[in-house]
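predicted model and sequence below, questions to follow.
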Amino acid sequence: MALKTPNTSPNSGPQTAPDSKRLAILLAALIATAPFAIDTYLPAIPAMAADFGAQTHAVEVSISTFLIGFALGQLIGGPLSDRIGRRPVAMIGLVIYIITSAIITGVDSATALNVMRFIQAIGGGFALVVVGASVRDLYDGKEAARMFALIAVIMMIAPLAAPTVGSILLVWFNWQAIFVLLVVYGSVMLIVVGFKMPETTKLRPRYAGPARRVWWTYLEVLRTRKAAGFMLTHTGASAVMFSFLTDSPFMYIDFFGVAPAQFPYLFGANIAVIVLCNRLNNPLLRRMELHQILKIGVGIQLVAVMGLFLAINVFEPSLYTVVPLVMVSVGMIGLTAPNATASFMQYFPHIGGTATALMGTIQFATGAVAGMMIGHFHDGTLLPVTISMLGFGVFANVMVHFVAEAKPTDIASALRQQTALQAEK
């Protein structure tokens, strides 16, 4: 992988670019704080609801609450990391994540759970936002897409293992043990980040403008039309996954009557497809451009969600048809995410943290809204979740074809324009 030329300014001194594989493992472990916080407790939601004396959906709302906090954490943490560095922001986020995870073990109501999950997610957002920004500091174009894909395939160990780990903990302990695990994992990551994570902002020009100017860079990102198209394509494709994620315990355990112990296997099947698609990305990048692969991914996802909608709402729903269609609908994230992210990030070489923050904020906020809407219109059927998945599948395709519509020459031109603008400033 080709790394950017290190910055050798008098203030920073020469910097050695980190080993890409080691960095990918570290960043993947850092980003895994999010799926561990979400997926590990999915099998425990019915037990938590019973413990609180609440309905299952009252506890499921905590998924949407977490996504909102996650979005806010990225919105704040991204510009902050552009100014003070990636590592300090990651460490602050991990401290928040650890403390709130410990507090959650003592909550006794769904309301208290939602409040603490919101704060916990802010810390998680701080930790996640530095991952994309660090990659942007070091890589461009297809190299960035390959790095995002490598991080993703390593990171997928977390959502693949998390529901199984949660189920095992429920067998031997109570649901509080799941959050004790998050405390332990967060503490380990705090030590690793503190001693092993390189400060990648030293490898690119640091933003030196006034603090208030940082927030105006969000407008700059939004005004870059085709970049916004890539961002919204990723948002739509991700919202398909988040819609399923929010309602997955109800879909499999309540609606289809799957035993909680079997839930991790059905959930893990989706992760297996994500990993498979992710690994296909590198061979495809040798023959195709980023935007071409992205269009294929969202197209296949749309076909799958259309089939899922028909299989559940028109025909007699069966696990034998629903599970494969869900696997493809969710699994296409492995193909869409790295290419949409890399395409989007190419437009913003000097404000990687801010750009990553905005993308993450819109992505997770949309996922949260989708979850809340599914909960609000929940009627004991799978119609709300399938409408949500279908709607966002259509949205992603509209965005990639009619808003992004980028070609390699478009992106190269945008890069030159952005670099010229930064030089003038």
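Received it, and whenever you're ready, just let me know what you need. Bear in mind the structure is a predicted one, so any value in this text is a computation, not a measurement.

switch to C-alpha atoms for all contacts and neighbour counts from now on
Fine.

for Met189, which residues are in contact?
When contacts are counted by CA atoms under 8 Å, 6 or more residues apart in numbering, Met189 is found next to Ala29, Leu30, Leu94.

and here's the other structure:
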Amino acid sequence: MKTTLQFAVLMAATMAMGPFAIDVYLPAFPVISADLGVAESQVALTLSLFIFGLAFGQIVGGPLSDRYGRAPVLLTGLFIYAATALMVAASQNLSWMISWRVIMAFGSGWIMVSVPALVRDNAHGKEAARLFSLIALIMFIAPALAPSLGSLLLWLGDWSLIFWFIAAYCILVGVLLWFKLLRHLPKRDSKHEPVAKLLTNYVQVLLHPIAWKHIVIQALGFSVLMLFVTHASFMYQGWFGLNNAQFSAAFATGVGLMGVMGIINRRLLLTYTPVQLLKIAVGLQLAALVVMNILLAFNSTSLWSFLPMMVIVGGTVGAIAPNNQAAYLEYFSQLSGTASALIGALQFIVSGTITTLSTLLVDGSITRITLAMLLICVPTCLATLSLPRAETAPQSPPA
């Protein structure tokens, strides 16, 4: 199957369901709180538990997609996602809402883990990295527009309309996936292995001499980004005194650079390997963090010196994530679902844990936030520098 814009759009629309389910209902927190008679902090549990449910769904769905094929697992995940979105919309109390959100996250994990596996099934090496860059570029639209869309839906109706919309979006994407892609996939030979074998496949991935380095890069690299997202409001508004409009513009600048980096990365992949570009991107991120921390240490930073460095830190993720994922999956032609599940789940678990701890440790200090980002970036850089050229690395044995 050729790597086409249509394929990239379908994969991006599918992959965006996880982030979309996180961001689109954020404006409705006060309304949900009032409607269900609970505090907003309790409503936030529907978000934090969703993250961990998403990770668990990927862990279970990845090996199943290797065994039974991409289409059955992806379609099942879409069904769970749409059905539970409707049940969330009908929830009359917080307990039921949390329960259905966790199940929704589980289905979302099955959806999200299928996308990298499908890319790996249809593209390799530079081609896969270029496709991941294009998918990431398109995906930036979802989290950027989701809160605004949620506000619009909230203006048109009550908060349940948001989840009706999510279900309708899932059904539409599912129909397009079936007619444009899934029904044309070749049937995959089922490997009638015991469940224990599906679990030991994870051990096989972890014991690969190179793959674990890519997992570290992905998990810690995503953690740097999530630290920024978690504390962006405090840094820009609390520390530098920006108003809402200025904060939105500053935040959008970083998202915009991620898109630009994705475009540049696609062009550079015509000449350089994913691993070469990964090393450059991580090095650039580390350099920006070093400069930022030096300026803060000498109290010589201003918004206009801080902002470019922070934009680079966030923007480089547009090159780090697709190149790292493409290089990592190149080792697992037979276990791409399991490999995708492992790197995706650990990315959410590690970043979720780090950002949660950061809220307790940074204590309202911008220097502690940037220092934490630097300390996380250093092992990411060391792991990246130790990577061989992906093209000369040995493949993993078949499952």
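Yep, it's here. Not measured: the values here are computed from a predicted model.

fetch the TM-score of the aligned pair.
Scored against TM-score structural alignment, normalised by the length of structure 2, the superposed chains reach a TM-score of 0.86; 398 aligned residues with a CA RMSD of 3.2 Å.

ok so, going back, conserved subset of the contacts of Met189 of structure 1 in structure 2?
Retained in structure 2 by both residues aligned by TM-score structural alignment, their matches' CA atoms under 8 Å are the following of the contacts of Met189 of structure 1: Ala29, Leu30.

tell me the SS of Pro260 of structure 1?
coil (DSSP: H, G, I helix; E, B strand; the rest coil).

residues contacting it?
Pro260 of structure 1 makes contact with Pro43, Ser167, Ile253 under the criterion CA under 8 Å, 6+ apart.

may I ask which of those has the most neighbours?
Neighbour counts for the contacts of Pro260 of structure 1, by other CA atoms under 10 Å, peak at Pro43, which reaches 27 neighbours.

does that residue touch Pro249 like I think?
Yes. Counting by CA atoms under 8 Å, Pro43 of structure 1 does reach Pro249; the two are 7.0 Å apart.

list residues touching both of these two?
The contact lists of Pro43 of structure 1 and Pro249 share Phe263, where a contact means CA under 8 Å, 6+ apart.

average gap between the helix or strand encompassing Tyr169 of structure 2 and structure 1?
In the assignment (DSSP states H and E), Tyr169 of structure 2 maps to helix 160-180. Mean deviation of helix 160-180 of structure 2 relative to structure 1 after superposition (mean CA distance after the TM-score superposition for structure 1): 2.8 Å.

beyond that helix, next helix or strand please.
Per DSSP H and E, the helix or strand that comes after helix 160-180 of structure 2 is helix 195-206.

what are the buried residues along that following helix?
By neighbour count on 16 or more other CA atoms under 10 Å, the buried set for helix 195-206 of structure 2 is Leu198, Asn201, Tyr202, Gln204, Val205, Leu206.

from start to finish, how long is stretch 232-244 of structure 2 in a straight line?
12 Å (CA to CA, to the nearest Å).

with stretch 49-65 of structure 1 instead?
One end of stretch 49-65 of structure 1 to the other measures 16 Å (CA to CA).

what's Gln347 of structure 2 aligned with over in structure 1?
Counting by TM-score structural alignment, Gln347 of structure 2 corresponds to Gln363 in structure 1.

can you count the residues close to the closest residue to Asp140 of structure 1 other than its chain neighbours?
Spatial nearest neighbour of Asp140 of structure 1, chain neighbours left out: Gln346 (6.4 Å); criterion: CA to CA, 6 or more residues apart in numbering. Residues near Gln346 of structure 1, counting by other CA under 10 Å, number 22.

hmm, Gly141 and Gln346 of structure 1 touching each other?
Yes. If you go by CA under 8 Å, Gln346 of structure 1 and Gly141 touch, sitting 6.4 Å apart.

the helix or strand hosting Thr356 of structure 1: average distance to aligned residues in structure 2?
Under the criterion of DSSP H and E, Thr356 of structure 1 resides in helix 352-376. For helix 352-376 of structure 1, the mean deviation from structure 2 after alignment is 1.3 Å (mean CA distance after the TM-score superposition for structure 1).

next, the mean deviation of the helix or strand following that helix compared to structure 2.
For helix 352-376 of structure 1, the succeeding helix or strand toward the C-terminus, using DSSP H and E, is helix 383-399. In the superposition against structure 2, helix 383-399 of structure 1 averages 2.7 Å from its aligned positions (mean CA distance after the TM-score superposition for structure 1).

Gly106 of structure 1: neighbour count?
The number of residues near Gly106 of structure 1, taken as other CA under 10 Å, comes to 12.

which residues touch it?
Counting by CA under 8 Å, 6+ apart, Gly106 of structure 1 makes contact with Gln176.

equivalent range in structure 2 for stretch 217-225 of structure 1?
Following TM-score structural alignment, the partner segment of stretch 217-225 of structure 1 in structure 2 covers residues 201-209.
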